[in-house]
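Asker: From the sequence below, what's the structure:
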Amino acid sequence: MKVVKFGGSSLATGAQFQKVLDIITADNDRRVVVVSAPGKRFDGDIKVTDLLKTYADQTIAGAYTDEIMTTILARYQEIAQHFSLEDNKIILQIKQQLVHLNRVHYPSFNHLYAAFMGHGELLNAQLLAAIMQEKGMPASFVSPAELGLTVTGSPRAARLDPESYHAINQYQFDDTSLLIVPGFIAYTNDGYAATFSRGGSDITGAILARGLQADLYENFTDVSAIYSANPKIVSHPQPISKMTYREMRELSYAGFAVFHDEAIIPVIEANIPINVKNTNDPQAPGTMIMPNHEIDSENPVTGIANDNRFAALYLHRYLLNREVGFTLKILQILATYNVSYEHMPSGIDDMTIIFDKAQLTPEIKAHISHDLYAIIAPDELDWLDDYAIIMIVGEGMQQHIGTFSKITSSLAEAGINLPMINQGASQISTMIGVPVDRMNEAVRVIYNAVF
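Answerer: Model (predicted):
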């Protein structure tokens, strides 16, 4: 049995819906379908999720909402019209649910945003099920609550209740039925809507694949494979046919946009293979993501990822390595301001702390600097906002001697300085820090050196 997830670009129009129907019916093992909200139809278009956020903003402000609600409804009507369902009761149901959204009392604004923005997927799953039923296909819309998928935590960054896996596993459906499930949205034990964080539909798909003990998790998107580098930076990079879970996690963290780095943890824990495929080219084999022991890595490097969302704090103080509790003091200061760090490479007299700069406001940075001077008295403290990270990842780096030498030599020839180098004990990834304005050039230099 396969769990299949379709992204927003795969479900943006009626024509794309037809491709999805063709894919589902082409393989009888595809029994569970997880859908995203309608995405962009063209450059400059607005995703339905973003339209729903505007609807939520206007509701909170007490503003006139009929126009935005009509715009949202029109996206679903356009898809229904493609299948001559514009007079079907499903459109009336969608309209009623959109109207009802701003008539509910929510415990907080975060609960309101979760309910509004999660409805993009909820309504799209209902629409897909209705279209399939109209075509005589044995499909049923199933909400996450019916499946037993419950969450805890923040309404807009929900965490799965581990008991959900048992409930999902006990869900009864026959071998001929198709379950259509909305991604992204889930519900608490109190019945309130909540949403997962970035990559929410991917998270839902992975949870269901594990809970239902699927043989394969297929993730359909708008690319025919995961590529070894960003095609916007490197011209025609090599497609990756197979990669390990560890490689995917490392690359996703550092900028690969196919998966959010947390989204595939459920299938990793259950050793379920993932196949990334293209809705617009379903015959292409795509990229298989598999357990570490099932792949023999012939090449030293599988992929190169890059991201400029980082900032760094450089600290220098003589003999800091000899002071017991030095790092603990720093971490306690960061915890005071609810700031987590990404990496912390260090030497005997200095340390660089790397952050996701989304956490850092000028006020927070000023408070952290004040406390660091007061508590650990650094000789030098400097914030580096112009900071990008490049991750070179490959299981084969452990067996191929000299790969990193090729990389550093090529960067030196290009005149690109490396203010930070960090490699973990696993030896499957090497992280380098570069100035933001040299990031793209550095990626191309590294790609040419290893591929």
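
Asker: from here on, contacts and neighbour counts on C-alpha atoms
Answerer: OK.

Asker: dump the residue contacts of the residue nearest to Ser241 when sequence neighbours are not counted.
Answerer: Leaving aside its sequence neighbours, Ser241 sits nearest to Thr287 (CA to CA, 6 or more residues apart in numbering; 4.7 Å). For Thr287, the contacting residues are Ser224, Ala225, Ile226, Pro239, Ile240, Ser241, Lys242, Met243, Asn275, Val276, Lys277, by CA atoms under 8 Å, 6 or more residues apart in numbering.

Asker: same check, this time on Ile376
Answerer: Contacts of Ile376 by CA under 8 Å, 6+ apart are Phe326, Lys329, Ile330.

Asker: buried subset of these?
Answerer: By neighbour count, with 16 or more other CA atoms under 10 Å, the contacts of Ile376 hold Ile330 as buried.

Asker: Excluding sequence neighbours, find me the nearest residue to Tyr64.
Answerer: Gln58 (6.9 Å).

Asker: Secondary structure and distance to Glu146 added to the contacts of Ile376, as JSON lines?
Answerer: Formatted as JSON lines, the contacts of Ile376 follow (DSSP: H, G, I helix; E, B strand; the rest coil; distance: CA to CA, whole Å):
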{"residue": "Phe326", "secondary structure": "helix", "distance to Glu146": "51"}
{"residue": "Lys329", "secondary structure": "helix", "distance to Glu146": "47"}
{"residue": "Ile330", "secondary structure": "helix", "distance to Glu146": "46"}
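
Asker: Tabulate the contacts of Ile376 (JSON lines), appending distance to Glu78.
Answerer: As requested, the contacts of Ile376 are arranged in JSON lines below (distance: CA to CA, whole Å):
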{"residue": "Phe326", "distance to Glu78": "61"}
{"residue": "Lys329", "distance to Glu78": "58"}
{"residue": "Ile330", "distance to Glu78": "55"}
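
Asker: so which of the contacts of Ile376 would you say is closest to Glu247?
Answerer: Ile330 (30.5 Å; CA to CA).

Asker: From what I see, the closest one and Leu372 are in contact.
Answerer: Yes: Ile330 is in contact with Leu372 according to CA atoms under 8 Å; the separation is 7.1 Å.

Asker: compare with the first, here's sequence two:
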Amino acid sequence: MKVAKFGGSSVANAAQIKKVANIIKGDAQRKFIVVSAPGKRFSEDVKLTDILIDLSDAKPNSETYESCLAAIHERFYEIVTSLGLEKNLLDELLKTLANLLESNTDHRNDCIKAFGEDSSAKVVSSYLRRIGLNAHYLNPKDAGIIVTDESGDAQILPESFSNLYRLRDLEGIYVIPGFFGYTADGKLTTFSRGGSDITGSIVAAGVQASLYENFTDVNSVYTVNPAIVSNPKEIKQLTYREMRELSYAGFSVFHDEALMPAFNAKIPVAIKNTNNPDKEGTMIVAEKPTKQNGVVGIASDTGFSSIYISKYLMNRELGFGRKLLEILEKAHISFEHIPSGIDDLTVIVRDHQLSQKKEKHIIEQIEQSLHPDTVKVHHDLAIIMVVGEGMMNMVGVAQKATSALAEADVNIVMINQGSSEVSMMFGVEARDMHKAIKSLYQKYFG
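Answerer: Predicted coordinates:
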């Protein structure tokens, strides 16, 4: 039994949905289907979820409100009519949206944002029936997906998995909307953005699928971002830990929380292309043989700042690190990395958490509580991750990275390896990120 998840590009229009239907029809093991909201039809297009977010924020009958409604109507009219589905399906979808807009519940915005996924599931299941398959729409509440009451950041509750396991006995194909679940008292609540991947992984773990297939618009995961390096090598196999590191550092194939349910259930994941379904794709597994050079991929992301603190004999001062982290906690700032030395310590945070007001307050608190010799903040950093299972046991892996950066004339602001056997992290100036990535790729894969 397989669970197949189709992303936004796979259900963006009628032509793509027909491809999805052929994929489902081509393998009787694909019993549970999870779908996203319609994505971009072309590069300048807008994702339906973005339109729904604008709609939920707009004032009723304003220009933005009316233009959003028109765009949603146009998108589903095109899909429903091009698929040859009954007009009453379109009427049902638009009536549902109208009712959501008039509602006054505290989860109203979640319901509106989830309308895209919910409508996709209804459309796809209707089309599958039209082509002769025994397909059914299955609402997450009826599937038993129970989540915490955290709007926009719902977490799955353990009883969901036993609820989902009971679905194995059902006959036919079941299409489930991604991105949301229901609280114990019946409130629709969304996962974080990109949460359809989370739903797919949850369903795969719950029904104990033999394989979780994630269909997207790329043939596989690549060793590096194709927007930076032309025609990079494909990765045929990854471990969960490697994919987690790559997702964190900017690989956009997977939401970085999405694999946890599949990982915990030890279910293999296949990343495949809706437009090229016969292509082998990339397999994500619990264990795999170690590569010769140890490195499987290089990922990067911008938007980081570092808070550097130096104090003579810091290592002898009991509670120094705890006090520093308490200052950040009280300011509602989570840290990403903390590389340290004997007398100095650097905390890496995301830029969006560090407003000018917060930065000033944090520096004042650090100076008052910790009395450092130096405290300074460095903005506009990029983080580069060199990733590979077990690469730390191989001689020369780190030396290759530092040589590559030196040859590209890139200054290393920070290095963090620590005890990880999966990745090395380098902090560089954001403006140097692309040339750093190109040089690292040439060194490991060129």
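
Asker: To which residue of the second structure is the residue nearest to Ser241 of the first structure aligned?
Answerer: Under the alignment (TM-score structural alignment), Thr287 of the first structure pairs with Thr282 in the second structure.

Asker: Show me where the stretch 201-350 of the second structure has its helices.
Answerer: Secondary structure of the stretch 201-350 of the second structure (DSSP state H, counting those that start in this stretch): helices at 240-248, 260-264, 320-330.

Asker: Just name the most buried of those.
Answerer: helix 240-248 (a mean of 22; mean count of other CA atoms under 10 Å).

Asker: That helix vs the first structure, average offset?
Answerer: Helix 240-248 of the second structure differs from its equivalent in the first structure by a mean of 0.6 Å after superposition (mean CA distance after the TM-score superposition for the first structure).

Asker: So which bit of the first structure is that helix matched to?
Answerer: Residue span in the first structure matched to helix 240-248 of the second structure, by TM-score structural alignment: 245-253.

Asker: could you dump the helices of the stretch 201-350 of the second structure to CSV with distance to Asp110 of the second structure?
Answerer: Formatted as CSV, those follow (distance: least, CA to CA, whole Å):
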stretch, distance to Asp110 of the second structure
helix 240-248, 25
helix 260-264, 23
helix 320-330, 28
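
Asker: Quick one: map Ala186 of the first structure onto the second structure.
Answerer: Applying TM-score structural alignment, one finds that Ala186 of the first structure aligns to Gly181 in the second structure.

Asker: Assign a three-state SS to its match, would you?
Answerer: strand (DSSP: H, G, I helix; E, B strand; the rest coil).

Asker: State the distance from it to Asp110 of the second structure.
Answerer: 10 Å (CA to CA, to the nearest Å).

Asker: neighbour count winner among these two?
Answerer: Between Gly181 of the second structure and Asp110, counted using other CA atoms under 10 Å, Gly181 has the larger neighbour count: 30 against 23.

Asker: Can you tell me what sits against stretch 12-24 of the first structure?
Answerer: Against stretch 12-24 of the first structure from outside (CA under 8 Å, 6+ apart): 6, 9-11, 30, 37-41, 78-83, 128, 132, 279-280, 282.

Asker: Keep only those of those that are in helices.
Answerer: Those of the contacts of stretch 12-24 of the first structure mapping onto helices are Glu78, Ile79, Ala80, Gln81, His82, Leu128, Met132, per DSSP state H.

Asker: which residues does the residue mapped onto the last one from the second structure contact?
Answerer: Looking back up the chat, that one is Met132 of the first structure. Matched across to the second structure, Met132 of the first structure falls on Leu128, judged by TM-score structural alignment. With contact set as CA under 8 Å, 6+ apart, Leu128 of the second structure has these partners: Ala21, Asn134, Ala135.

Asker: Reformat these as TSV; add distance to Glu117 of the second structure.
Answerer: Formatted as TSV, the contacts of Leu128 of the second structure follow (distance: CA to CA, whole Å):
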residue	distance to Glu117 of the second structure
Ala21	17
Asn134	21
Ala135	17
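
Asker: Looking at the residues you listed, state which has the most neighbours.
Answerer: For the contacts of Leu128 of the second structure, neighbours were counted using other CA under 10 Å, and Ala135 has the most, 22 neighbours in all.

Asker: Centroid-nearest residue for the second structure?
Answerer: His255 (1.3 Å; CA atoms, centre = their mean).

Asker: burial of the residue nearest to that residue when sequence neighbours are not counted, as a residue count?
Answerer: Nearest residue to His255 of the second structure in three dimensions, chain neighbours excluded: Gly194, at 5.9 Å (CA to CA, 6+ apart). Close neighbours of Gly194 of the second structure, defined as other CA under 10 Å, add up to 19.

Asker: and the alignment partner in the second structure of Asn306 of the first structure, how many neighbours?
Answerer: In the second structure, Asn306 of the first structure lines up with Ser300, judged by TM-score structural alignment. Residues contacting Ser300 of the second structure under the criterion other CA under 10 Å number 25.

Asker: Kindly report the same for Asn231 of the second structure.
Answerer: So Asn231 of the second structure, with other CA under 10 Å, has 12 neighbours.
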